[in-house]
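Student: make a model of this:
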Amino acid sequence: MSEKGPDLFDRLEMFWGELVRRRVVHVAGVYAIVSWIAVYMVATTYEKLFLPDAVFLTLVALTFLGFPVVLVLAWYFRLGRGGVRFRRAGAVDDGAYGDRRASGNAAGAGLLVFGLLLATGSFLAVADRLIPEERAAVTLEEGSVAVLPFANLSGEEANRYFSDGMTEEVIARLARISDLKVISRTSAMRYRNTNLGPGEIGRELGVASILEGSVQRDGERLRISARLVDTRSTQTLWAESYDRGMEDIFAIQTALADRIATSLGLALAGIEPATAVEPDLPTGDLVAYDLYLRGRFFWNQRSPEALVRSIELFEEAITRDPDFHMAYAGLADSWVVMPYHTGGAARESLDRALEAAERALVLRPELGEAHAARAFALTGQWQWEASEEEFRRALELSPGYATGHEWHAVLLMARGRTEEALEAIRGAFALDPLSRVISYVYGLVLLISGEPEEALFHFDRALELDPTFPLAHLHRSWVLEELGRDEEMVEALERWNALFSEPPFAPGILRQAYLGGGTDETFEFLAGLPPGIPVSALDRARWSLRLGRTDEALTWLERGIEERDVWFVIVNVSPANDPLRGEQRFTDLLSAMNLEGRR
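Tutor: As a prediction, the model looks like this:
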């Protein structure tokens, strides 16, 4: 009777033992660890060094292809004291490389497992670079781009306004292309000095391409480098460098926008890339342009002090060049948002905004941003039909202008068209998802639409983006009041109060009032705040109504009408005013605003 041969398990054990004896297992583990280190180092640095994507992809391919080659070499060759030698069949390793099976099995297995775990982690970490099409195709919108902040290589932080201005102007030119989704400035600027690669940024912003670059200003010379990257494959679509004089700044901006339009295939949508972005020479005075860029830098900060400074700079630019249409548009933008950040009284601000916007449009009738500023000023003056027509024209000329969509949402909300308002603010949010102002207005529209929980989410998001945003704290208190979360409402008002250079009331006193007498004492204190502090008449009326003081609330609202309080755009749609709807004085207020009472 013949002996039974080894079964499958015995054969596998013998094969494993041979792999350990020939040190193939050890080599595999070491190879996996070394490969992981190499891939990780290149994956985290190649984009920042502007290396071609092929460098990374080639390394990964060589790593995988090299693995079986190394294992075969380890099987047939051994490293001994005499160097690399071919293994003869049945040969036994000598000396330090002898067959130490027990310890060799454990060490080899541990090394292999550790190496394979690292290799697997490495693959998962960079998988988006290897197979981005499948992951991104569902979420990334074709014909979409984010212009990241141009790096300031001028060596002085004081010159940052110039590189930021370059970024903003390229965005503005692209926003005029109807078939192109362009992420707005606020969201793009949050990626300054980011460690994220194009793939991650593309997924966060929902764009298929990003433009990144740098600006170096040396006197009257400019050195600008830029590259357009496909966020799904991380392939560079094109790269360009410009070394020119300051007088060519507008030509460079136009060239960049035109190259992006061409690269994203706008001609396929019936738009000729050569004419999609009109060559523009806003001013022949480069000092005036420099002042304009400084003005925009301060306008984007939106604090009362920054807005005052932006107005000064825009006016200086206009003094140097009275035909500088962009400076007039910037001046209109500053005046039209000023009352929202300084307390509400708006008659003079809105008149000045209209004057500046109309002058900009005389000089450049097709300037969508100026039409939007004029429309928003008309909203504040309660000229609803004229405002709506201006917004239609503004968004026709600059469909990618997120601020225009945001302001349009305010108009629609004021007129009680909440579904349209939500659609407009969602459009603004898609173009500028990291804007604190747009998140805040989103919350306001949701509050007016009767969705306080959703509104609270967006107010909280605005405060995550900027914890020092007073309006978000104030109107967050409205939501908490409606939800019956009175203690949190008091805390929100305390935070709002603390953000003023001269607070309306002493820190902590509102909390003391609440602890001493609950919400009645709280609203009693708020309703008694003296005139002259930056509080809208709409808020004062709200607090009076909580105490049941209808006449006092109506008196505050009538005063707000006289002062042209900008927050009165929501007086007819605010749920807080529902107790007034049967009052003749309230009906008269609405008539003065060209509004019909909501039923």
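
Student: please count neighbours and contacts with C-alpha atoms only from this point.
Tutor: OK.

Student: continuing past the strand or helix carrying Arg11, what's the next helix or strand?
Tutor: Taking DSSP states H and E as the definition, Arg11 sits inside helix 8-21. Using DSSP H and E, the next helix or strand after helix 8-21 towards the C-terminus is helix 24-43.

Student: for comparison, sequence B:
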Amino acid sequence: MSSFLGELKRRKVVRAGVIYGAVSFAALEGFEIVLSNLGLPMSLMRFLVVFAIMGLPLALVLAWYFELTPDGLKRAGDAGTPTRTPWLSTGAVVATSLFLVLGSAAWWLSSNLDAPAAFEPVSVDAASVAVLPFANLSDDPENEYFSDGLAEELLHVLAGVPGLKVAARTSSFSFKGRVQDVREVGRSLAVATVLEGSVRKSQDRVRINAQLVQAEDGFQLWSQSYDRELDDIFALQDEIAMSIVDAMEMTLVGGVEDLELEPVTTNQMAYDKYLWGRYNLGKRTEAGIQEAIENFSGSIMLDSTYARAYSGLADANLLLPSVAAGDAVRPGDAYAAGLAMARRAVELGPDLAESHASLGGALLAGWELEGGVRSLDRATELNHQYSLAHQWSALPLALLGRYNEALAAARAAASLDPLSAVAVAELGLTLRYVRRPADAVEQYDVALALDPDHAAALEGLALSYIELGAWDEARESYGRWAAQVGRDPLSVDRLVQAARTFADGGPPGDASEVIRQESRSAWARARWHALVGEDERAILEIQRAFDARHGAFWTVADPLLERLRSDPRVEAVGREIGIRW
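Tutor: Next up is the predicted model:
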């Protein structure tokens, strides 16, 4: 061991590693400035960092085998003390190291260059922008919550600019972690410009590099670097947003204060916890949402008037039952907590779109259709580009018989968030409920191109095929759905076959045991019983689901249950929920 350490010292390998690290750090600092000023994608910075790290082993290998002398570069054994001949030649070692470094770099690039699938935009508005997630260049990787949060906050501010179309967060953030050509981003999101940048956060200071790029040709419209105290972060967000508006040559009445449509906290620690909450909420896991609840609650403890923190806490409580395992979370308790937080958010931020959207979601979770739609309408009045508010209101509008408004809302959500499988699948669901199953199939196909494992899209596609009488396609789609959600594909196929037999004029089949095993929701059991002709059992399940206040109440209006609506018991359930047939 001592001889090996002595050999490392003699060959100056450690010194070479230290020099390599110092030079790499200085070079990366310079590259950060160059990328910002020349209009090159800031996402290339990630590749340069990875490449520098992968180059370290090569530098150490070269230092072992070669030494820089006054006479030039020589093999270490020729520069002084003789060495033993290695079992591999110098050329083989160097070639292997180069192969590993360059091969790893090529693999990293190839795995990060692919953009998500997207459909061709119909047109691109010149006044449109996508805000990509900012690269976290801080020493601590956990500061990613801050770089993500800053980009999301800028997105919210820009969404308040009259006449400016802003791509929704889900679609913009789908490019996170990728080296992406801005022209492809523009085509995928149907925007004319792309905002990207980087954040380096250190203690109480933050350095932000941002640039606005024209998507058509990659031409840089504007770039700027900021080095500020964290206490200035709110004013800095407005300053960046106003610079972007100026670069796009848009005309605003007034000044930057017109962009500040949403109330914010003046407490930096409360804001920091809020950003953590949004970051954890975006994980859509039980652990992530539980952490988000703690984050939002901590933010409220620091600033009890922070409306957006109450809105975030409401959203977290409403989402928790859908991801919680077993009976750990009682939906009624979670919805009640969400409703209370949403009402408080509206009290504190009556002009905040997020507050009204949270209240709308809470009211819908409590089966208050009219009230929920009114709150969501108010949210879209305050921010017409709030895609989630459009998305959440689409199906309730269909249940209220407002079909044209329902389709407009669903299409608005999918247009603002074109790479969100959830938004596109919601458009498919809305089309199915307004009796357009063929169009629904098209949208479900788009959603599955974005996310092949999207369970709701797979089931919606299968149900649409059943409505169209395309039984082979329905069996295939239901088979994929069953595999995705952990059901027995053979049992589900038996149910589809029984439904086909009944639809073709055959007698109702006794599929109760299979339905009980494969359908964990009373609403789903009701639909299967109706499909195989067991109407009385279907109606009993509808009543059972209604009495227990099970979540998917819209199933009672499913087109596949239409023949049951003449039954007084089903009619009464629909009337109590507020559905207009």
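
Student: quick check: the helix holding Arg11 of structure 1 aligns to which part of structure 2?
Tutor: Under TM-score structural alignment, helix 8-21 of structure 1 corresponds to no residues of structure 2.

Student: same for that helix, what does it pack against?
Tutor: Here helix 8-21 of structure 1 touches helix 101-130, going by 3 or more Cα pairs under 8 Å, 6 or more residues apart in numbering; DSSP states H and E.

Student: what's the helix it packs on aligned against in structure 2?
Tutor: Helix 101-130 of structure 1 lines up with nothing in structure 2 when matched by TM-score structural alignment.

Student: so which bits of the helix holding Arg11 of structure 1 are buried?
Tutor: By 16 or more other Cα atoms under 10 Å, the buried positions in helix 8-21 of structure 1 come out as 16-21.

Student: try stretch 402-421 of structure 2
Tutor: Across stretch 402-421 of structure 2, burial judged by 16+ other Cα under 10 Å covers 403, 406-407, 409-421.

Student: which bit of structure 1 covers it?
Tutor: Using TM-score structural alignment, stretch 402-421 of structure 2 pairs with 417-436 in structure 1.

Student: keep only those of the buried residues of stretch 402-421 of structure 2 that are in helices.
Tutor: Among the buried residues of stretch 402-421 of structure 2, DSSP state H puts 403, 406-407, 409-416, 421 in helices.

Student: can you pull up the most central residue in structure 2?
Tutor: Most central in structure 2 under Cα atoms, centre = their mean is Thr170, positioned 3.8 Å from the mean C-alpha point.

Student: structure 1: which residue goes with that one?
Tutor: By TM-score structural alignment, Thr170 of structure 2 lines up with Thr186.

Student: in a helix, Gly401 of structure 2, correct?
Tutor: No: with DSSP: H, G, I helix; E, B strand; the rest coil as the criterion, Gly401 of structure 2 is assigned coil and is not in a helix.

Student: give the contact list for the closest residue to it other than its chain neighbours.
Tutor: Closest residue to Gly401 of structure 2 apart from its sequence neighbours, by Cα to Cα, 6 or more residues apart in numbering: Arg580 at 5.6 Å. Counting by Cα atoms under 8 Å, 6 or more residues apart in numbering, Arg580 of structure 2 touches 399-401, 574.

Student: can you rerun that using 10 Å?
Tutor: 397-402, 557, 571, 574 (Cα atoms under 10 Å, 6 or more residues apart in numbering).

Student: which of the residues you listed lies closest to Tyr465 of structure 2?
Tutor: Nearest to Tyr465 of structure 2 among the contacts of Arg580 of structure 2 is Ala557, at 17.6 Å by Cα to Cα.

Student: how about the helices in the stretch 401-550 of structure 2?
Tutor: Counting by DSSP state H, counting those that start in this stretch, residue ranges of the helices within the stretch 401-550 of structure 2 are 403-416, 421-433, 437-450, 455-468, 471-485, 489-503, 512-518, 522-531, 535-548.

Student: then the stretch 1-150 of structure 2?
Tutor: All helices of the stretch 1-150 of structure 2, identified by DSSP H, counting those that start in this stretch, fall at 2-10, 13-38, 44-65, 90-113, 144-159.

Student: ditto for the stretch 251-400 of structure 1
Tutor: Counting by DSSP H, counting those that start in this stretch, the stretch 251-400 of structure 1 has helices at residues 273-276, 286-299, 304-320, 325-342, 347-363, 368-380, 384-397.

Student: verify the stated contact: Phe500 of structure 1 with Leu471.
Tutor: No: using Cα atoms under 10 Å as the test, Phe500 of structure 1 is too far from Leu471 to be in contact (11.4 Å).

Student: quick one, which of the two is more surrounded?
Tutor: Leu471 (18 against 13; other Cα atoms under 10 Å).

Student: aligned partner of that one in structure 2?
Tutor: Counting by TM-score structural alignment, Leu471 of structure 1 lines up with Ala456 in structure 2.

Student: nearest residue to its match in space, ignoring adjacent ones along the chain?
Tutor: Ala425 (7.4 Å).

Student: distance of the one you found from Arg330 of structure 2?
Tutor: Per Cα to Cα, to the nearest Å, Ala425 of structure 2 is found 27 Å from Arg330 of structure 2.

Student: neighbour count winner among the two?
Tutor: Ala425 (29 against 12).

Student: picking up where we left off before, the match of Leu471 of structure 1 contacts Leu427, correct?
Tutor: No: the criterion here is Cα under 10 Å, and Ala456 of structure 2 misses it with Leu427 at 11.8 Å.

Student: what residues are shared contacts of those two?
Tutor: 421, 444, 447.

Student: longest strand in structure 1, please.
Tutor: For structure 1, the longest strand by residue count, based on DSSP state E, is strand 207-218.
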